[in-house]
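[1] Give me the fold of what follows.
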Amino acid sequence: MKKEIQIFFTALMFYTRISTPKVIQFKKEYSIESIKYLPLIGLLVGGLSAFILILSLTILPVSIAVTISMVCSLLITGAFHEDGLADTVDGFGGGWNKEKILLIMKDSTIGAYGVIALIMALLLKFQLLVALVDLPVANGIPTHYFVLFVLLAGHSLTRVLAVSVMITHQYARVNDGTSKLKSITPESLKWISPAFILALAFALFPLFLFQTPYVFLLLFPIYMVKVLLARFFNKWIGGYTGDCLGAIQQISEIIFYLSMLILWKYI
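    Got it, this is the predicted structure:
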């Protein structure tokens, strides 16, 4: 149990800007194992973002409340996944072979492709969240609870997709030390393993809160996003990088909100 607590706090340290106890020290083996807690981190980020949004909605217009919630989400994670999206788009937008793509992705500066991708991703997310907040109450779920469930599911499910890519594909640069993700897939992370089952349980939990089986249909579009992006990355660089995982999380989160909006209009 003590080891698992250390691993969880390592995940908190790596994937967020939330302060951890000083007794928690970084260990490479813990950072590798902490991947299984990524969906739990998503629940935490989604829950905090929802709390800020619900609180803001009591005194502010929807658009301002959503903006504040998004800013808080970025502060909590340090824009970790957004940075991955920008670097990935820069790399594949400006590179023409594996070496050039990886070199651009390694560069800490952001280019035009990355800036455009970030602007469009944040704008889409903003518009979708505003639309979801404005949805009329459905299936007896009050608006505030609905917002909470959506953000919990959006953040946790999209992170488990990133975890699944680590099972299905190879790390594109295992030994060069150039990626933000310094670790590779742990040996304990397989399709049928306690680590992945735990991650999947954290990710699927929010869907049961909606009290309708139709919400599980949303798994299909976001899984297809993961499959298509992973196949694209594998074609060009022979696998994935930490930045690629960030891109998958961000794009699938947008697709999740879009699919939720469409689904909720017809159930």
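
[2] CA atoms for contacts and neighbours, from now on please.
    Fine.

[3] what's the following helix or strand after the lengthiest helix in the chain?
    Ranked by number of residues, the top helix in the chain under DSSP state H is helix 143-168. Sequence order places helix 194-204 as the next helix or strand after helix 143-168, per DSSP states H and E.

[4] Sequence B follows; please return its structure for comparison with A:
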Amino acid sequence: MHKNDTSAISAWDIALTLVLLTRLPVPKLQDQLFARQAKAVWAFPLAGLIVGALACAVGWVALQIGLSPLISATLCVAAMITVTGAMHEDGLADTIDGLWGGYTVDRRLEIMKDSHIGTYGVLGLIFSQLLRVLAIGILLEADWLSGVLVASLFSRAMMPCVMRILPNARKTGLSRSVGSPPSSSVLIGLGIALTFSLLTLGSSATIPMLCAVGTSAVVAATAKARIKGQTGDILGAVQSVSEIAILLALAAMI
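    The predicted structure is shown next:
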């Protein structure tokens, strides 16, 4: 890749996104590629597709060997967490702890940066993962694995939207290092997510997608009100809650 590459899309963006959002083994990338982090957000949904596909494979195999849908769903979620290194779950827990554990912007950001987890964060993880497992269990029982794929993919298209809309709340961190993505990259990612979701689920994807947009907007608005912007933790929370919103909406449609 040319050092001053300014193209909207690069074949390397997918590999770069996998480095940012997963723990999958990716060949060492040239340092200059990381200058494209903001532009590469269009590929976030593709990273979600890969994560979702691996998790669905685990869930499907578990069903085939005779495990119950609930146990298979638990293994499916465990696979997602393993592939991503629990990045989004960590962000969700830190977000809950920080936004509701402090009385000032600085204190909330300090709590979010703390590696320890508080009561709010623990409870948030317990309830969110219970909902995730139960919803996926319903989808597995209904042979609707495609819904898990859509949830994994579409929820990751929400993160660049929040990155674009909200300023960075602090001067350091992963979100700050990536920077604000260009509108074109955000729209390409949304286009990919929208097209895949509609082709996969048809009109059944409409309500789940709207639920994802709505929950992402709530998280973004809360972050804006309480810490004046977004951080990597906020983005993780956006992914988590929007994915759960899609899964619950799909489960309710069965």
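
[5] What would you report as the TM-score here?
    For this chain pair, the superposition-based TM-score is 0.90 by TM-score structural alignment, normalised by the length of structure 2; 246 aligned residues with a C-alpha RMSD of 1.9 Å.

[6] before we move on, back to that, can you spell out which helices and strands pack onto the longest helix of structure 1?
    Helices and strands touching helix 143-168 of structure 1, by 3 or more C-alpha pairs under 8 Å, 6 or more residues apart in numbering; DSSP states H and E, are helix 38-57, helix 112-133, helix 194-204, helix 219-237, helix 242-264.

[7] and with 6 Å instead?
    helix 38-57, helix 242-264 (3 or more C-alpha pairs under 6 Å, 6 or more residues apart in numbering; DSSP states H and E).

[8] What residues in structure 2 pair up with the helix or strand following the first one?
    Beyond helix 38-57 of structure 1 in the direction of the C-terminus, DSSP H and E gives the next helix or strand as helix 62-77. Residues 69-84 of structure 2 are where helix 62-77 of structure 1 aligns, with TM-score structural alignment as the criterion.

[9] buried ones in the longest helix of structure 1?
    By neighbour count on 16 or more other C-alpha atoms under 10 Å, the buried set for helix 143-168 of structure 1 is 143-144, 146-167.

[10] what's the answer for stretch 215-222 of structure 1, then?
    Quick answer for stretch 215-222 of structure 1 (16+ other C-alpha under 10 Å): 215, 218, 222.

[11] Against Phe126 of structure 1, how distant is the second one?
    So that's Leu218 of structure 1. With distances taken as C-alpha to C-alpha, to the nearest Å, Leu218 of structure 1 is found 19 Å from Phe126 of structure 1.

[12] cool, the first one as well?
    Here the criterion is C-alpha to C-alpha. By it, Val215 of structure 1 lies 21 Å from Phe126 of structure 1.

[13] re earlier: redo the helices and strands packed on helix 143-168 of structure 1 as a markdown table? Include distance to Phe9 of structure 1.
    Shown next, in a markdown table, are these (distance: least, C-alpha to C-alpha, whole Å):
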| stretch | distance to Phe9 of structure 1 |
| --- | --- |
| helix 38-57 | 10 |
| helix 242-264 | 20 |
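
[14] Go through these and name the closest to Asp134 of structure 1.
    helix 242-264 (10.3 Å; C-alpha to C-alpha).

[15] Skip the chain neighbours and tell me the closest residue to the aligned residue in structure 1 for Leu54 of structure 2.
    For Leu54 of structure 2, the aligned position in structure 1 is Leu48, judged by TM-score structural alignment. Sequence neighbours aside, Ser73 is the residue nearest to Leu48 of structure 1 in space, at 7.7 Å (criterion: C-alpha to C-alpha, 6 or more residues apart in numbering).
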